[in-house]
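Trainee: sequence-free structure coming up:
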């Protein structure tokens, strides 16, 4: 099985030794995305709703670059700093999906890169 690196300038560049996504066969593995504006490379933090929208837009840009959509997502992992934000994050997350929701877990963590409030990774299959 061939491994293909997926890169787009419409999502933030990696902040470490990893890629935005890897396509292996018909499966796309998207690295965790945080609220970094791909145009300015600035972190947007403070408002968890705005952060989550930016994270979802970054994920959408990577999916699009690879030829996938949110409908192809089979698994999501959401990391959040404060479980009290779960409802707000969940509401935004749901706006990007068409009702055929993927499997998912949401985990509260002690810290996230760049001090953001939310990070989301995805796996998609065609």
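Mentor: That came through, no problem. Everything numeric here is computed off the predicted structure, so don't read it as measured data.
Trainee: Only C-alpha atoms from now on, for both contacts and neighbour counts.
Mentor: OK.
Trainee: now the strands for the protein?
Mentor: 3-6, 21-24, 27-33, 73-80, 103-108, 118-125 (DSSP state E).
Trainee: so can I have TSV of these showing mean neighbour count and distance to residue 61?
Mentor: Output for the strands of the chain, formatted as TSV (neighbours: other CA atoms under 10 Å; distance: least, CA to CA, whole Å):
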stretch	mean neighbour count	distance to residue 61
strand 3-6	14	11
strand 21-24	19	11
strand 27-33	22	11
strand 73-80	20	13
strand 103-108	13	20
strand 118-125	22	13
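Trainee: Tabulate those in JSON lines, adding columns for distance to residue 86.
Mentor: Shown next, in JSON lines, are these (distance: least, CA to CA, whole Å):
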{"stretch": "strand 3-6", "distance to residue 86": "29"}
{"stretch": "strand 21-24", "distance to residue 86": "25"}
{"stretch": "strand 27-33", "distance to residue 86": "17"}
{"stretch": "strand 73-80", "distance to residue 86": "8"}
{"stretch": "strand 103-108", "distance to residue 86": "8"}
{"stretch": "strand 118-125", "distance to residue 86": "10"}
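Trainee: putting a second one here so we can go through both:
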């Protein structure tokens, strides 16, 4: 599989996403359900803490990827749903550092929503990965 990043404007890189990622030669595509800040039994964690919730959601996403024989480097698309866009931007520096360290090269859409499945949840991360 080959990936080619397309960025006619470079401002998005500072926000941790690419304008487009072209994928050729892929054999498998994995569509991941939205991952949230829940423990292994599905109980919400870190109420009120956007940064902690985002990191646990990424932990959960990486677990799903690992079970499929993939890693963050295979992700080409993230959709992030949040009940608090400003709090998400407040957590973005920490998230950007982690994503840069672990190989995420993604396109991304951030959407503000009224609520998620459980009222305690502040964000949900949905991914598409290819290998």
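Mentor: Yes, it's here. This one's a predicted model, so the numbers in the text were calculated from it and none came from an experiment.
Trainee: overall similarity of the pair, as a TM-score.
Mentor: For this chain pair, the superposition-based TM-score is 0.73 by TM-score structural alignment, normalised by the length of the first structure; 101 aligned residues with a CA RMSD of 1.6 Å.
Trainee: circling back to that earlier point, nearest to residue 44 of the first structure, out of the strands of the first structure?
Mentor: Across these, residue 44 of the first structure has its closest neighbour in strand 118-125 (10.9 Å, CA to CA).
Trainee: thought residue 121 of the first structure was touching residue 30?
Mentor: Yes: here residue 121 of the first structure reaches residue 30: they are 5.7 Å apart, a contact under CA atoms under 8 Å.
Trainee: can you list residues touching both of those two?
Mentor: Residues touching both residue 121 of the first structure and residue 30 (CA atoms under 8 Å, 6 or more residues apart in numbering) are residue 59.
Trainee: residue boundaries of the helices in the first structure?
Mentor: Secondary structure of the first structure by DSSP state H: the helices cover 48-66, 86-95.
Trainee: Check the ones you listed for me and report the most buried one.
Mentor: helix 48-66 (a mean of 21; mean count of other CA atoms under 10 Å).
Trainee: In the second structure, what range does it match?
Mentor: Helix 48-66 of the first structure lines up with residues 50-68 of the second structure when matched by TM-score structural alignment.
Trainee: Give me the contact list for the matching stretch.
Mentor: Under CA under 8 Å, 6+ apart, the answer for stretch 50-68 of the second structure is 30, 32, 35-38, 45-47, 71-72, 87-88, 91, 94-95, 121-125, 127.
Trainee: follow-up on the earlier one: so for residue 105 of the first structure, which of the helices of the first structure sits nearest?
Mentor: Once these are compared by CA to CA, helix 86-95 is nearest, at 11.2 Å.
Trainee: could you say what helices and strands that closest one packs with?
Mentor: Helices and strands touching helix 86-95 of the first structure, by 3 or more CA pairs under 8 Å, 6 or more residues apart in numbering; DSSP states H and E, are helix 48-66.
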